[in-house]
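In: Task: produce atomic coordinates for the following.
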Amino acid sequence: MSKDINELTKQIQVIVDEFQGEVGIIVREGTKNIFSKNEEKIFQSASIIKLFILEALLEKIENNSFSYNQRVLLKNEDKVAGFGALKLLDENINLTIKDLATLMITLSDNTATNMLIDLIGIEYIQEFIKRKGYLETRLERKMFDYIAREKGLDNYTSARDSFRVLKNLSK
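Out: Next up is the predicted model:
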């Protein structure tokens, strides 16, 4: 390891040691992991789950199950709280799947995310997650689904799975 990498590794270790909560992290330089801690530890995924939804969508598009240009109508009942622009727009806007994916990733739009979950199917996405070997990741509910959360359902992932999905999406 170079002197700069060694120094960076030491700085990361200090930050991790001083952090008050739990951390799952992988730091990579080129093709080599230079630091990791709790990479298999399961955390609530929050919006990181959107990366797994995107990868499942891309598979559907590659298999010609969907097209980027396929249209989906925004309805008021689709709108949910949290981040995003769609919740602010009038209903009956005709969006493409590409529009929804772009809003989900660039603005972390929860409405777009839920619309894609409905379109792809939560069961399909979870099956995709298993098939791809994401061992610590689960999609159990849509964004802002308080009823599912009260039943104990949530979305989970790990640093290891998050790293792998980012690597797969960057190909």
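
In: From now on I want contacts and neighbour counts done on CA atoms only, so please keep to that.
Out: Fine.

In: Could I get the buried residue list for the top helix by length along the chain?
Out: Longest helix in the chain by number of residues (criterion: DSSP state H): helix 3-18. Using 16 or more other CA atoms under 10 Å as the test for burial, helix 3-18 gives 9, 12, 16.

In: in this structure, which spans are helices?
Out: Listed in chain order, the helices of the chain (DSSP H) span 3-18, 49-62, 97-106, 110-120, 122-131, 146-150, 159-169.

In: who are the neighbours in contact with the closest residue to residue 158 other than its chain neighbours?
Out: Closest residue to residue 158 apart from its sequence neighbours, by CA to CA, 6 or more residues apart in numbering: residue 42 at 4.9 Å. Neighbour list for residue 42: 136-137, 156-158 [criterion: CA atoms under 8 Å, 6 or more residues apart in numbering].

In: Could you also give me the structure for this second sequence? I'd like to compare it with the first:
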Amino acid sequence: MKADLIRSIRKLITSQPYEIGITIKIDRQQELAINADRQFRSASLIKLAVINYVLASHQDLSREIQLNPDKMVGGAGVLQLLSIPRLRLRDLLALMISVSDNAATNFVIDSVGKPKINQYLQQRGFTKTRLNRNLMDTSALRNGLDNYTSVSESQRLLEMVLAKYPIAKPWFLNQQFRYKLAGAFDESGNGIQVFNKTGEGYQIDHDVAEFVYGNHTVSVALLTFGSRDRSKTIQLFNQIGEKCADYLLNR
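Out: As a prediction, this is how the structure comes out:
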């Protein structure tokens, strides 16, 4: 069954006309890697780097952070809609992951500093993942600054945070953007737990997920760039996720 799963996913990937990277691990053993070390624009996957640094550096999660209205940004999230003068760091992290809140992410980044996050990444052997700008910073984008990651490093970042920091697991388990890898079976009641983080932007769609069923795990990182038909790209995510779920349920 494992060989059939990998063969069918490889066939789906190689038929696509845009840039794709994917890794699949079954029970922590790598079974598939295509363009795993290619650097992609990260979109919201950079939030995996931010949360790992904050939790690894033993920040005071009860510390309150002032929410300057002048620094509020749009895009994903709910903080921009609320009139809250300050929030605990813990709550900002929860928003950053569970609803991919860009404003919350920026307040977290500003509270700890980009250099420390990048130093953390470098010291732990991450060579493709870098935080070069805040979220929704169009001026930085115009000047050629963007955030980056790779398939293998984004998968490793998700694995690290889930394995090391129990506080974060409910934020990923209740993550609201579940229409990609988990889209074909989410809320089906099949018993598979989904821990994931997505990213999206112009011609960018990413998802990194762990599917857990009983004592078995399938971990998938799928990053794409350059698709001209987003509906078909999302369909690819759904197909791959569904195949992985079927494998878990029927192994």
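
In: Can you give me the TM-score here?
Out: Here the superposed chains carry a TM-score of 0.92, computed using TM-score structural alignment, normalised by the length of the first structure; 163 aligned residues with a CA RMSD of 1.0 Å.

In: follow-up on the earlier one: return the residue of the second structure aligned against the residue nearest to residue 158 of the first structure.
Out: Using TM-score structural alignment, the equivalent of residue 42 of the first structure in the second structure is residue 39.

In: I'd like to know how far that match sits from residue 73 of the second structure.
Out: Distance, residue 39 of the second structure to residue 73 of the second structure, by CA to CA, to the nearest Å: 26 Å.

In: Just say which of the helices of the first structure is most tucked in.
Out: Counting by mean count of other CA atoms under 10 Å, helix 110-120 has the highest mean neighbour count of the helices of the first structure, with a mean of 22.

In: Provide the aligned range in the second structure for it.
Out: Counting by TM-score structural alignment, helix 110-120 of the first structure sits on residues 102-112 of the second structure.

In: Stretch 10-23 of the first structure too?
Out: Using TM-score structural alignment, stretch 10-23 of the first structure corresponds to residues 7-20 of the second structure.

In: And the contacts of that stretch?
Out: With CA under 8 Å, 6+ apart, stretch 7-20 of the second structure has contacts from 34-35, 222-227, 236, 240, 243.

In: Out of those residues, which comes closest to residue 84 of the second structure?
Out: Checking these against residue 84 of the second structure with CA to CA, the nearest one is residue 223 at 34.6 Å.

In: wait, that closest one sits on residue 209?
Out: No: when contacts are counted by CA atoms under 8 Å, residue 223 of the second structure is not listed as touching residue 209 (11.5 Å).

In: neighbour count winner among those two?
Out: Taking neighbours as other CA atoms under 10 Å, residue 223 of the second structure and residue 209 compare with residue 223 leading, 31 against 26.

In: which residues sit in contact with that one?
Out: Contact analysis of residue 223 of the second structure by CA under 8 Å, 6+ apart lists 20-22, 40, 150-151, 204-207.

In: Spatially, which two of those are the most separated?
Out: Maximum pairwise distance among the contacts of residue 223 of the second structure (CA to CA): 14.1 Å, between 22 and 204.

In: ok, those two, which is more surrounded?
Out: More crowded of residue 22 of the second structure and residue 204, by other CA under 10 Å: residue 22, with 26 against 19.

In: All good on my end, thank you.
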